[in-house]
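Chemist: from the sequence below, what's the structure:
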Amino acid sequence: MPLVRTGELVSAARAARRGLAAFNVITLEHAEAVAAGAERAGAPAVLQVSENAVKFHGGRLGPLAAAATAVARASSAPLALHLDHVESVDLLRQAHAEGFGSVMFDASRLSYGDNVKATADAVRWGRERGIWVEAELGRVGGKEGEPPLDAHAPGVRTDPAEAAAYVADTGVDALAVAVGSSHAMTERTAALDHGLITALHDAVPVPLVLHGSSGVPDDEIRAAVAAGMTKINVGTALNTAYTTAVRTHLTEDTTSVDPRKYLTKAREAMTETVTAFLRLM
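Modeler: Next up, the predicted model:
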């Protein structure tokens, strides 16, 4: 079916007080697994391509975007295409031409004032092209190249009053907030601050986004959605499933040289992970 706009899927999920899962795509197998998992679960999903994934593919957005778009259009599930954690303005400007309906513009490394200015500029650019823009306030941490960050350290979590001012000053369509999760967690041990999620939901007029959801247990995700979280980002959980399947296959069959054999297992493992997260929502 045709690509669906991320904003449409987020708005529908928010109105129904349910979560919308967004999955990071690095390879063609990732995209195929998201589509297959969405079809199994009978649920919508978002295919996300991060700036780091673009760097992995030689700095070229087009090939991976084209593959993800083709997979989405061949699927019977409602799927959207999202460009995630974009720090480069040059990459941001490529989003519209490559078919992305939404972008997460990440100016969180900047000072608050510079973050507001850069994000407001990105929002204005997006509005002119019908692109839905997400931003981040607070420090989720755990991204590659960043120093370790304690998700429970003072000053890390998003302040509701500051979040309300930030949304008003930037005009963003959604806000990723720091409430106790962290990127790149391989164990599901994160404990979220559900009282803070409720306070942020009450203070901010736009949908809230949870980054680093791979490390959040099922019950915590359910409680986060009930407290007001809408878009739930998942990346590392797919990579864990992928790598574990490949490692197991190559350990059990040391003579295997056909990548289709272990990539089939990797894709199926990711599909099961996607299905489980979508049913959880």
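Chemist: from now on I want contacts and neighbour counts done on CA atoms only, so please keep to that.
Modeler: Noted.
Chemist: in what helix or strand does the most centrally placed residue in the chain lie?
Modeler: Residue closest to the mean C-alpha point of the chain, counted by C-alpha atoms, centre = their mean, is residue 233 at 3.4 Å. Following DSSP states H and E, one finds residue 233 within strand 229-234.
Chemist: so which other helices or strands are in contact with that strand?
Modeler: Applying 3 or more C-alpha pairs under 8 Å, 6 or more residues apart in numbering; DSSP states H and E, one finds that strand 229-234 makes contact with helix 6-15, strand 20-24, strand 208-210.
Chemist: and residue 205, that one's in a strand?
Modeler: No - the assignment for residue 205, made by DSSP: H, G, I helix; E, B strand; the rest coil, is coil rather than a strand.
Chemist: OK, contacts around it?
Modeler: Shown in contact with residue 205 (C-alpha atoms under 8 Å, 6 or more residues apart in numbering): residue 164.
Chemist: how close does it sit to residue 153?
Modeler: Counting by C-alpha to C-alpha, to the nearest Å, the separation of residue 205 from residue 153 is 26 Å.
Chemist: so who does the residue nearest to residue 160 when sequence neighbours are not counted touch?
Modeler: In this structure, residue 160 finds its nearest non-sequential neighbour in residue 200, 4.9 Å apart by C-alpha to C-alpha, 6 or more residues apart in numbering. When contacts are counted by C-alpha under 8 Å, 6+ apart, residue 200 touches 159-160, 163.
Chemist: and the residues you listed, which is closest to residue 26?
Modeler: Nearest to residue 26 among the contacts of residue 200: residue 163, at 30.6 Å, using C-alpha to C-alpha.
Chemist: what is the helix or strand containing that closest one packed up against?
Modeler: For residue 163, the host element (DSSP H and E) is helix 160-170. In terms of contacts (3+ C-alpha pairs under 8 Å, 6+ apart), helix 160-170 is packed against helix 112-128, helix 194-203.
Chemist: can I get these in JSON lines including distance to residue 102?
Modeler: Output for the helices and strands packed on helix 160-170, formatted as JSON lines (distance: least, C-alpha to C-alpha, whole Å):
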{"stretch": "helix 112-128", "distance to residue 102": "8"}
{"stretch": "helix 194-203", "distance to residue 102": "21"}
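Chemist: second input sequence below; structure requested for side-by-side comparison:
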Amino acid sequence: MSVVSTADLVVTAADSTKPVFAFNVVTLEHAEAIAAGAAAAGTPCILQISHNTIRFHRGPAAILAGTVAVARAADTPLAIHLDHITDADLALRAAELGASSVMFDAGALPYADNVAATADVTRRAHELGLYVEAELGYVGGKPDAPASAHAAGVRTDPAEASAYVAATGVDALAVAVGNSHAMTEKTAALDQGLIGRLRSAVPVPLVLHGSSGVADEELRAAVAAGMTKINVGTALNIAFTGAVREVLASTDKVDPRPYVGAGRDAIAAEVQRLLSSL
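Modeler: Sure thing, here's the model as predicted:
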């Protein structure tokens, strides 16, 4: 199965009633598990690799090469995306590394600097054939974000979002609507009305980061209100870690394959569940 483009999956989702899921790859086993879960559900999805994961692997080459190899061998169409890339040079290497899209994150900069940096990266990325996502507003759970996703002024303003997309030329926009990164419990309360207003104001697909903390019914409502791309990371790590702990508690053997394999299977099951639930 050939690797497909993020743009194709997002555009298809935007024209349908179902979202496209983007799952975070941290290790090669994550990529294998996501591919297996997508095949079991019979649903395409996006494999995304964050800047933090690239730092963990001490560079992008190995983890991207492994993820691309998994996608090429998969039974279901998969796209490759670089997520939360804060370095412009790395963002512009996305195509060279095998990705068809990049989320350039200039959210820590003042608004005017964010617009300027994102517009420059987007223009150059488009010349390379890349699909570009950006973020406006402050999604909780990041070191540079406010402590609460519900703090005053952190949510994405529809008028500002419209102006931001026009000024930067981005192809998709991640928004802050009460969502928060790295949540381990599904207790996030999304502002569904705001999602609807953003959908009306913004001419590009909307992206929900921090979806691991959102209950399934809340996700369904968000999709109905206008969300197109749904990012999931922490939920996979919870599944993986839980399975690993269970195996380690029952054995004194040191071969990592049994517990890593159990973690991989747990991720695959969670991916299949999520893809089949919306």
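Chemist: the residue nearest to the centre of the first structure contacts residue 210, correct?
Modeler: Yes - in this structure residue 233 of the first structure lies within contact range of residue 210 using C-alpha atoms under 8 Å: 6.1 Å.
Chemist: please determine how far residue 68 of the first structure is located from residue 26 of the first structure.
Modeler: 10 Å.
Chemist: same drill for those two, tell me which one is more crowded.
Modeler: Taking other C-alpha atoms under 10 Å, residue 68 of the first structure and residue 26 do not tie; residue 68 has more neighbours (27 against 21).
Chemist: distance-wise, check the residue nearest to the centre of the first structure relative to residue 249 of the first structure.
Modeler: Residue 233 of the first structure is 28 Å from residue 249 of the first structure, where distance means C-alpha to C-alpha.
Chemist: and residue 76 of the first structure, by the same measure?
Modeler: 30 Å.
Chemist: go on, residue 236 of the first structure?
Modeler: 20 Å.
Chemist: more crowded one of those two?
Modeler: Set residue 236 of the first structure next to residue 249 and count neighbours by other C-alpha under 10 Å: residue 236 wins out with 20 against 17.
Chemist: now do the same for that one: its match in the second structure.
Modeler: Under the alignment (TM-score structural alignment), residue 236 of the first structure pairs with residue 234 of the second structure.
Chemist: chain center to the helix or strand harbouring residue 223 of the second structure: distance?
Modeler: Under the criterion of DSSP H and E, residue 223 of the second structure resides in helix 216-225. Computed by C-alpha atoms, centre = their mean, to the nearest Å, the chain-centroid distance of helix 216-225 of the second structure equals 17 Å.
Chemist: got the angle for that helix vs strand 20-24?
Modeler: Using axes from the mean of the first three to the mean of the last three C-alpha atoms, to 10 degrees, the inter-axis angle of helix 216-225 of the second structure relative to strand 20-24 is 130 degrees.
Chemist: give me the mean deviation of helix 216-225 of the second structure from the first structure.
Modeler: With mean C-alpha distance after the TM-score superposition for the first structure, helix 216-225 of the second structure departs from the first structure by a mean of 0.3 Å once superposed.
Chemist: tell me, how many neighbours does residue 148 of the first structure end up with?
Modeler: For residue 148 of the first structure, the neighbour count with other C-alpha under 10 Å is 11.
Chemist: map residue 259 of the second structure onto the first structure.
Modeler: Aligned counterpart of residue 259 of the second structure in the first structure: residue 262 (TM-score structural alignment).
Chemist: list the contacts for that match?
Modeler: Counting by C-alpha under 8 Å, 6+ apart, residue 262 of the first structure makes contact with 245-246, 249-250.
Chemist: redo that, cut-off 6 Å
Modeler: By C-alpha atoms under 6 Å, 6 or more residues apart in numbering, residue 262 of the first structure lies in contact with residue 246.
Chemist: how far away from the center of its chain is the helix or strand where it lies?
Modeler: Using DSSP H and E, residue 262 of the first structure sits within helix 259-280. Relative to its parent chain, helix 259-280 of the first structure has a centroid offset of 17 Å by C-alpha atoms, centre = their mean.
Chemist: likewise stretch 134-143 of the second structure?
Modeler: The mean C-alpha position of stretch 134-143 of the second structure is separated from the chain mean by 13 Å, C-alpha atoms, centre = their mean.
Chemist: before we move on, what about stretch 97-107 of the first structure?
Modeler: Averaging C-alpha positions (C-alpha atoms, centre = their mean) puts stretch 97-107 of the first structure 12 Å from its chain's average.
Chemist: and the longest strand along the second structure, which residues are buried?
Modeler: Counting residues, the longest strand found in the second structure (DSSP state E) is strand 78-85. Buried residues in strand 78-85 of the second structure, counted by 16 or more other C-alpha atoms under 10 Å: 78-85.
Chemist: of these, which is the nearest to residue 140 of the second structure?
Modeler: Set against residue 140 of the second structure, the nearest of the buried residues of strand 78-85 of the second structure by C-alpha to C-alpha is residue 84 (13.8 Å).
Chemist: contact partners for the aligned partner of that closest one in the first structure?
Modeler: Counting by TM-score structural alignment, residue 84 of the second structure lines up with residue 85 in the first structure. Contact analysis of residue 85 of the first structure by C-alpha under 6 Å, 6+ apart lists 50, 104-106.
Chemist: redo that, cut-off 7 Å
Modeler: By C-alpha atoms under 7 Å, 6 or more residues apart in numbering, residue 85 of the first structure lies in contact with 50-51, 104-106.
Chemist: nearest to residue 180 of the second structure, of the buried residues of strand 78-85 of the second structure?
Modeler: Using C-alpha to C-alpha, those come closest to residue 180 of the second structure at residue 84, 14.1 Å.
Chemist: what sits up against stretch 129-149 of the first structure?
Modeler: Under C-alpha under 7 Å, 6+ apart, the answer for stretch 129-149 of the first structure is 7, 101-106, 108, 123, 126, 151, 156-158, 163, 172-178, 181-184, 211.
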